[in-house]
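1. Pasting the sequence and the predicted model now:
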Amino acid sequence: MELSYWELKNWFTNVDYTIVGSGIVGLHAGLRLRERFPTAKILILEKGMLPQGASTKNAGFACFGSLSEIIEDLKTHSEDEVVQLVEKRWQGLQLLRKRLGDTAIDFRPHGGYELFLKEENNGFDDCVSRLPFINSILKPLFKADVFGKEVDRFGFKNIEDYLIFNPFEAQIDTGNMMQELLKQAIAADILILNQQTVTSYLDNGTQVEVVLNDFSFNSKKILFATNGFANVLTKGAVQPARAQVLITEPIPNLDIKGTFHLDRGYYYFRNIGDRILLGGGRNLDFETENTTEFGQTKIVQNKLEDLLKNVILPNQEFQIAHRWSGIMGVGNSKNPVVTQLSENVFCGVRLGGMGVAIGSLIGTELADLI
C-alpha cells in the first residue's frame, strides 16, 4: 500500500483507538468512546464495502426472545442468566431507540407472534403450560405480562389455532438504522475506512501494531467488534452461524403485520410494507451453516419456500424478489463476550443472533472497558 504523507498524517498517525468492525457494536463503541474522550483520534476499520457480518443483513426484529426460545435457553442457562439476557436485550433496544430515534429507524410496534406447526412434539402444549411461569420471572422487568395466547387472525395454515403474542416486540428498518449510525459516527469525527482487513496485531504493552496486509500502523488501543468472525480471536468461544434470508415481491392486499417466530426462533418472518421477509433454517444443517462464507443452500431455501407456500401465504401467489445471507456469532452460551484480551486489546462479540437488540449495549460496554 503506497500512502502519501497526508494520508499517513490524517488517518494513521497518533491513533488512540482502533475499532475493527463497523457494525452495530463497533459504531456504538466509537460513539461511546467519543463521549468519554472528546479529543481522541478514533479509527474504525471495516473489511467489507458495508458492515460485513449481520448488521446490514438482519431481518430488522426489535425482539428479545420468543417464548419457546426462552424456554429452550432455560435448559442450558440458569433462571437468573436468562432473565439477565432478556434484560440486556431490552436495555439495548431502548438505548438504540434513544440514540437514533424511532423515526430514523422506522420503529413500528406491531407486536410479535409465535406460530406452532401442527406436527408431533411441536412444543405448543409445553409453551402454554410454562407461559405463566415465564411471565412471572419477566414481570419485574416489564411490569406486565409479556406473553399471551391469541387466536390466529392472519390466515396461516397447518399451525395450531392459537398464536403466542408479545406486545413489546417491534420492527425496524435495518438499512435506515445503519445509515443513521454511520451519519452520527461521521458527525462525531470518527474516521471510517472500508475494505480494510486486519490480518494480525501485536500488543507490545504500550501500544498495538495493527497490520493490514502489507501495511501496519500503531494504535494505543484496539477494540474488536467482529462478532461472527471472532472464532480465532476468542479461541473458539464464538462460532460463526450463517443465516439465509429471502424477500418476496409486493403482495396485493397483504394482511400480515408484525414480527413472527417459528421453532424456537430458528425461523422468523415479518412484513416489510406489502412484502414478506423470511429467514432461518440453519438448524436443518448446523455443520454447513457454521461458516463465514456467504451464500444459499438448497436444503434451507427449499424449506423457506415450503413455509411460504404451505404456512405463511397459503392459496396466494408470490414471487421471490431477492435472497441473501448474513453471519452471526453464537456459542455454547448465549452470554456475550465483552472482555480485555491483553493490556491494550479488547473485544465485544457473541451476540447470539440478537445483534439488533443487544449490539448497542455491547458496544457501550466494550468502550467502557477502556
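-> All right, it came through fine. Note that the coordinates shown come from a computational prediction; the quantities given were computed from them, not determined experimentally.

2. Every contact and neighbour count from this point should use C-alpha atoms.
-> Will do.

3. Skipping its backbone neighbours, what lies nearest residue 193 in space?
-> In space, residue 193 comes closest to residue 45 once its chain neighbours are excluded; the distance is 5.2 Å by Cα to Cα, 6 or more residues apart in numbering.

4. pretty sure that neighbour is touching residue 197, no?
-> Yes. Residue 45 is in contact with residue 197 according to Cα atoms under 8 Å; the separation is 7.4 Å.

5. Have a look at the two and say which one is more surrounded.
-> residue 45 (22 against 15; other Cα atoms under 10 Å).

6. what sits against the more buried one?
-> 18-22, 192-198 (Cα atoms under 8 Å, 6 or more residues apart in numbering).

7. Those residues, buried ones only, as a PyMOL selection?
-> Per 16 or more other Cα atoms under 10 Å, the buried members of those correspond to this PyMOL selection:
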select buried, resi 18+19+20+21+22+192+194+196+198
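
8. who's in contact with stretch 199-219?
-> By Cα under 8 Å, 6+ apart, the residues outside stretch 199-219 that reach it are 1, 12-18, 196-198, 220-222, 342-345.

9. The same query, at a cut-off of 10 Å, please.
-> Stretch 199-219 is contacted from outside by 1-3, 8, 11-19, 41-43, 45, 47, 196-198, 220-222, 341-345, using Cα atoms under 10 Å, 6 or more residues apart in numbering.

10. one more structure, for comparison:
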Amino acid sequence: MISFWEKDTFTHYNLIVIGSGIVGLTTAIEYKEKHPNNRVLIVEKGTLPSGASTKNAGFACFGSLTEICDDLESMPKEEVISIVEKRFKGLKNLRNKLGDNALDFQQLGGYELITEEQTHYVNRMEEINEMLYPIFNDNVFSDRSEDIDTFGFNKEKVQKLLFNKYEGQIHTGKMMSALLKIVRQLDIEIITGTEIEEFYDLGDRVVCSSYNNRKKIDFYADKCCICVNAFTQQLLPQLEVIPGRGQVLITHPISNLPFKGTFHMDRGYYYFRNYGDRILIGGGRHLDYKGETTTELKTTKPIIENLISILNETILPDIPYKVDMKWAGIMAFGDKKMPIIKLLSDRIAIGVRMGGMGVAIGSQVGNELAQIISALEYQD
C-alpha cells in the first residue's frame, strides 16, 4: 500500500533505468545530460549493483592475443574488429567522463602468459597487429619473454610472455563511486533493494512493477532502459543472454612482489593483476560451464582450489602468500560477443550481454543506449 503523496511524488518519470551497473548509470547520466529538465529514476534490486560492476577484477582491457585469435575461429573478422573498437572506445569514454584519478587508473600494461601448447598463437601476432592497426595506429602486441625471469614465473609452465602497452587497471569501487557522484550531482533518483519483475509498454507510457514483500508498486515513465546484463533472462527469457559466474580471490600483501600490471592466460579464461602488493586472480569458468551458468553469488571449492594451484605452480612458485578474500560476480554471455543494444518496443530499449568485458564496453553501451532512447523524445 502506498499513499497519495508517494504515488504523486515517486512513481512518475520521463525515463526509468532498470539496473545500476556501469551500463545503467552511464545510460542515465548521458540521457540526463541531454535532457536536464527530465526526471530520471534508476531502480536496482540489490543494495549494491548485483552483477559484476562492483565485483570484477578491475581490468581496463579489450582482449588478449589468444582470446582475439579464438574469437576469429567463431566470428567474422569485421565483427571481432568492431567489438575490440567498442571496448577501446568504452575505456576512453570512462576515463574522459570520470578522470584517471577517480578511477585510480594505472596504465601499467598488460601481459599474456603463453604455455608450450599455445605457442602457435605467437605466430599470429603480426597478423593481429595488422588487423588492429586502424584502431590504435600502432602495433598492440609485442614479445616480452625476457621478463619471465624478472617476474618470477615458472619457466616450465610459461614459454612466452606477450605485452600490450595499452592495457591498464582500475579500482572498481572508486569507479562506481565516481559514477554515483555524477548521478547525485545531476539529480537523478535511485532506488535500491527493489526488483522490477514485470514491465509493459502501454502505448502512451511504460509501467514497471515491483512486488516487494508481496506488495505491488507500479512505476510509470515515458521510456524505459533495461540494463540488467546477467539477469536478463529473468525479465526477458526469450533473449540469448546466458549468465556466467566469475570467481575471484585476493591475497594479503606480498613482500617484494616482482611484477605489476594485468595478466591473461588461456584465451582470457584466467586473469590476474597486482593491487599494490597484493595479487588478485580470477577465472576458471571453462572448467565447469554448466555449473558456472548461474546467477548464484557464491564461490565453489573446485574453482578456488584451481586458482590457488595456478598461483602456487605458475605465478608464485617460490613466494609464500595467504589468501585474504574471495568472492564471485555474475557476467553475461551468448552465442555472440557483440552486446545487444536495441529497441524492444517504441518506448523500451535494452543494453545487455557485455561478454565479460563490462568495464571496457559498458560506458560505450550506455552511450549508445542513451542515444537510442533520446531519439524517441518526440513522444514526450
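-> That came through fine. Just so it is clear, the structure is predicted and the values come from calculations on it, not from any experiment.

11. Can you calculate the TM-score here?
-> In this superposition the chains share a TM-score of 0.96, using TM-score structural alignment, normalised by the length of the first structure; 364 aligned residues with a Cα RMSD of 1.1 Å.

12. circling back to that earlier point, among the contacts of stretch 199-219 of the first structure, the buried ones, what's the PyMOL command?
-> Buried subset of those, written as a PyMOL selection, criterion 16+ other Cα under 10 Å:
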select buried, resi 11+12+14+15+16+17+18+19+41+42+43+45+47+196+198+220+221+222+344+345
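
13. Sitting in helices, which of the contacts of stretch 199-219 of the first structure do you find?
-> Counting by DSSP state H, the part of those found in helices is 8, 11.

14. one step back: pick out the most distant pair among the contacts of residue 45 of the first structure.
-> Distance extremes for the contacts of residue 45 of the first structure: the farthest pair is 18 and 195 at 14.9 Å, using Cα to Cα.

15. which residue numbers in the second structure go with stretch 180-193 of the first structure?
-> Counting by TM-score structural alignment, stretch 180-193 of the first structure pairs with residues 178-191 of the second structure.

16. Would you indicate which residues of that stretch are buried?
-> In stretch 178-191 of the second structure, counting by 16+ other Cα under 10 Å, buried: 178-180, 182-183, 187-191.

17. From those, which land in helices?
-> If you go by DSSP H, those have 178-180, 182-183 in helices.

18. so where do the helices sit in the stretch 151-300 of the second structure?
-> For the stretch 151-300 of the second structure, helices defined by DSSP state H, counting those that start in this stretch occupy the ranges 172-185, 232-235, 289-292.

19. Can you get me the start-to-end distance on stretch 40-59 of the second structure?
-> Length of stretch 40-59 of the second structure, first residue to last, Cα to Cα, to the nearest Å: 30 Å.

20. How far away from the center of its chain is stretch 86-101 of the second structure?
-> In terms of Cα atoms, centre = their mean, to the nearest Å, the centre of stretch 86-101 of the second structure is found 13 Å from the chain centre.

21. What residues sit buried inside that stretch?
-> Within stretch 86-101 of the second structure, the residues that count as buried by 16+ other Cα under 10 Å are 86-95, 98.

22. What residues in the first structure pair up with that stretch?
-> Under TM-score structural alignment, stretch 86-101 of the second structure corresponds to residues 88-103 of the first structure.

23. now stretch 283-301 of the second structure
-> Under TM-score structural alignment, the match for stretch 283-301 of the second structure is residues 280-298.

24. List the buried residues of the matching stretch.
-> Of the residues in stretch 280-298 of the first structure, 280-282, 289-292, 296 count as buried by neighbour count, 16+ other Cα under 10 Å.

25. So which residues lie in contact with that stretch, not counting its own?
-> Here stretch 280-298 of the first structure makes contact (Cα under 10 Å, 6+ apart) with 52-53, 228-229, 231, 239-246, 261-263, 265-269, 299-304, 323-330.

26. same thing but 7 Å
-> By Cα atoms under 7 Å, 6 or more residues apart in numbering, the list of residues contacting stretch 280-298 of the first structure from outside reads 229, 239-245, 266-268, 300, 324-327.

27. same question, stretch 62-70 of the first structure
-> 86, 89-90, 93, 114, 127, 169-172, 261, 264-265, 356-357.

28. What about those residues, which are in strands?
-> Judged by DSSP state E, these include 114, 170-171, 261 as members of strands.

29. Looking at these, which two lie furthest apart in space?
-> Top of the distance list for those (Cα to Cα): 114 and 171, 14.8 Å.

30. top of the ones in strands among the contacts of stretch 62-70 of the first structure by neighbour count?
-> Compared across those, residue 261 has the highest neighbour count, 26 neighbours, by other Cα under 10 Å.
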